[in-house]
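S.K.: could you look at this predicted model? Sequence included:
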Amino acid sequence: MLTDTPGIHHITGIVRDAQQNFDFYTGVLGLRLVKQTVNFNEKFTRHLFYGDETGSPGTALTFFPYPAEDDGREGKPQITTAALTIPENSVSYWEARLADRDITVEGPFERFDETVLRFADPDGTHLELVTGDSPVEPWADGAVPAEHAIRGIHGVTLLSTNVFVTASVLDTLGFELVNQEGDRVRYQAPGDRATVVDLLDRDADYGREGAGSIHHVAVRVEDEEQLYEWYHLFRERGYNVSRVKDRHFFYSLYVREPGGILFELATEAPGLTAELDLETLGQSLFLPPWLEEDREMIEGQLTPLDVSGVPGASE
């Protein structure tokens, strides 16, 4: 029997420079690089995972670096923004931290009784820091003091070609309509973290996928059996849905809903720490068993990435 998703599993974006991406998300935002692997569909492309100490579901931001990628352009259908949770008393800290690094910040401003700071990463990916409660424990050895550190994902903002159809898909997944402010409609899942999806009801030009755009958002599913039930449901409704895929750290499927947004449904287990020492997460290139025999060739094709400068304790 299908159960509602408790919230977001991870968010995946497209960037150009792996080193610049690593330096920003670890050195500026204070997240941990918990996994460096490759895109299992394109083995000569890196796939970088950031999050809390273990990259637990609801904390992970992941990126595909394509060095020759053109810039993306915001528009529909697109996931326009990834939002991260910070403590209520940390807004001033983050304003100063970002300003000290010459990062342009919009805000702070109020939205749905939350305080929001808006900015972009070096590739132009739209990010927000949003105040709120979260059970996520931040990475204690990161570059940001623990009392101000990011507490996982807050949510995403969607710009659909058909808000009514996308709203119906969110409802099917278990997100409930909870609020509206202007042209922003808020849906929320029943979990304890990474539960927010904001749907924008506005006219917009069509966008273009590229560096700085968000490729997909994944929601959490209990197990592989549930994935197959979702697969059959989406097939019955005529949606463009993939087969169930083995991503080694989880099983997943992808569905492109009629409003144009790409959703992934991903299992919570086995997780990003599978088979690895917690102390050395992210320090070397991980390859799944079916790619391990090609390691020398793969490493020779990848742009070098120096992770020896992972930031230490807080400044």
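M.R.: That came in fine, so what should we check first?

S.K.: C-alpha from now on. contacts and neighbour counts both.
M.R.: Noted.

S.K.: helix, strand or coil for Arg243?
M.R.: Judged by DSSP: H, G, I helix; E, B strand; the rest coil, the three-state class of Arg243 is coil.

S.K.: next one for the comparison:
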Amino acid sequence: MLKPIQSIHHISAIVSDPELTVSFYRDFLGLHLVKQTVNYDDPYTYHLYFGDQAANPGSLITFFPWPNGSLGKIGDGQVTITYLAVGKDSLDFWGQRLDQHHISYEKGQTLGQDYLHFTDQNGLAYRLLASKYPSSTPSSQSDIPQDKAIQGIAGVRILSHRPELTHQLFTQYFAWQIVEEDADFVRLRSPKQNDFLEISQNSGKYGRFQVGTVHHLAFSVNNDQDLSDWKAAMTKQGLHTSELKNRDYFHSLYFRERGGLLIELATQGPGFAINEDAEHLGEKLIIPDLHLDKKTDILNHLPKLDV
């Protein structure tokens, strides 16, 4: 029996320089670098995880740095904006911080909620959204006051090539509900009422996955049985799915929905402390057991990352 998808697990994007990525997401945004590892499918590429200090699902933004990659193109089947939750009285603080770091931004409002819109050095778009969010553990690596810290992923906006089929997946299978809409998008909210998804009408062209684009969007499930149930259900609907993947920190399943978005379903555990002490997450590079036979070659190939 399929269980409703309760929340976003993580977002994974493609960037260029790994050190600039650490500088922006850890030092400026105040997220905790919770894991330094490599891409399981391309071990000569870093995979960097940022989130709250406890590496809770829902707080995680991960990156594949491609130093020699070209810029991607935003289009159908892609996340176009990631909303990050901050306290309702913290937008003035963030406006000042953006000004101090000479990062341009715009103020706006979406369906009655205030936000600040900006991009990182690769063009990935974010909105700091003043909203209530479940408690998180702000990073001790950051100089940002805890009551002003980013609390997690509040939601995302996507472009769908077939919006009606994307709506169908999220409402009929994920059990998310349409709560608001305007001329530009429809907003759906998760059963827990914490996360939301905004589905925009199609642009007419698919995007190109390179630097400055989100590679996939991951949602949380409980365990491997849930993954198997979803694999069977999506296969029955005619969607091609991956095999179940062991990513050490979670197990996962991938499929591309009919609007073009690459979706990952990821288990809640076993978590990021399985090969590092919970108090020292992200302090050293972890090579997965799968690629230990290539460790010397991997280390020689990876660009320097001084964190």
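M.R.: Cool, got the structure. Here the structure is a predicted model, which is why all the values come from computation and not from measurement.

S.K.: Leu98 of structure 1 - how many residues pack around it?
M.R.: Residues contacting Leu98 of structure 1 under the criterion other CA atoms under 10 Å number 15.

S.K.: on the three-state scheme, it is what?
M.R.: Judged by three-state DSSP, the three-state class of Leu98 of structure 1 is helix.

S.K.: what's near enough to touch it?
M.R.: Taking CA atoms under 8 Å, 6 or more residues apart in numbering as the contact definition, Leu98 of structure 1 lies against 28, 104-105.

S.K.: quick check, nearest of those residues to His215 of structure 1?
M.R.: If you rank the contacts of Leu98 of structure 1 by distance to His215 of structure 1 using CA to CA, Val28 comes first, at 22.3 Å.

S.K.: then Ala68 of structure 1 would be within a strand, right?
M.R.: No. Per three-state DSSP, Ala68 of structure 1 lies outside any strand segment and is coil.

S.K.: quick one: contacts for the nearest residue to it once chain neighbours are set aside?
M.R.: The spatial neighbour of Ala68 of structure 1 that comes closest, neighbours along the chain excluded (CA to CA, 6 or more residues apart in numbering), is Arg16 at 6.8 Å. Arg16 of structure 1 makes contact with 65-69, 123, 211, according to CA under 8 Å, 6+ apart.

S.K.: recalculate using a threshold of 6 Å.
M.R.: In this structure, Arg16 of structure 1 makes contact with 65-67, 211, judged by CA atoms under 6 Å, 6 or more residues apart in numbering.

S.K.: using a markdown table, please lay out these together with distance to Leu265 of structure 1 and neighbour count.
M.R.: As requested, the contacts of Arg16 of structure 1 are exported to a markdown table (distance: CA to CA, whole Å; neighbours: other CA atoms under 10 Å):
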| residue | distance to Leu265 of structure 1 | neighbour count |
| --- | --- | --- |
| Pro65 | 22 | 24 |
| Tyr66 | 24 | 19 |
| Pro67 | 28 | 13 |
| Ala211 | 23 | 26 |
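
S.K.: quick check, Asp198 of structure 1 in contact with Gln188.
M.R.: No. Contact status for Asp198 of structure 1 versus Gln188: not in contact, 8.4 Å apart, counting by CA atoms under 6 Å.

S.K.: Ser90 of structure 1 in helix, strand or coil?
M.R.: Following three-state DSSP, we place Ser90 of structure 1 in the helix state.

S.K.: residues in contact with it?
M.R.: Ser90 of structure 1 sits in contact with His148, where contact means CA under 6 Å, 6+ apart.

S.K.: same thing but at 10 Å, please
M.R.: Residues in contact with Ser90 of structure 1, defined by CA atoms under 10 Å, 6 or more residues apart in numbering, are 129-131, 147-150.

S.K.: over to Arg101 of structure 1?
M.R.: When the contact criterion is CA under 10 Å, 6+ apart, the partners of Arg101 of structure 1 are Val28.

S.K.: which helix or strand contains Leu227 of structure 1?
M.R.: Assigned by DSSP states H and E, Leu227 of structure 1 belongs to helix 224-236.

S.K.: and the strands in the stretch 151-300 of structure 2?
M.R.: Taking DSSP state E, counting those that start in this stretch as the criterion, the stretch 151-300 of structure 2 carries its strands at 152-159, 177-181, 185-189, 196-200, 213-221, 245-246, 250-256, 262-270.

S.K.: measure the mean distance from the first one to structure 1 post-superposition.
M.R.: With both structures laid over each other, strand 152-159 of structure 2 and its partner residues in structure 1 are 0.6 Å apart on average (mean CA distance after the TM-score superposition for structure 1).

S.K.: check the fourth one too.
M.R.: Between strand 196-200 of structure 2 and its aligned stretch in structure 1, the superposed structures give an average distance of 0.6 Å (mean CA distance after the TM-score superposition for structure 1).

S.K.: and if you look at the third one?
M.R.: Its matched residues in structure 1 lie on average 0.8 Å from strand 185-189 of structure 2 after superposition (mean CA distance after the TM-score superposition for structure 1).

S.K.: swap in the last one?
M.R.: Its aligned residues in structure 1 lie a mean 0.4 Å from strand 262-270 of structure 2 after superposition (mean CA distance after the TM-score superposition for structure 1).

S.K.: now that strand: buried residues?
M.R.: Along strand 262-270 of structure 2, these residues count as buried under the neighbour rule (16 or more other CA atoms under 10 Å): 262-269.

S.K.: rewinding a little: mind listing the shared neighbours of Asp198 and Gln188 of structure 1?
M.R.: Between them, Asp198 of structure 1 and Gln188 share the neighbouring residues 155, 177, 179, with contact defined by CA under 10 Å, 6+ apart.
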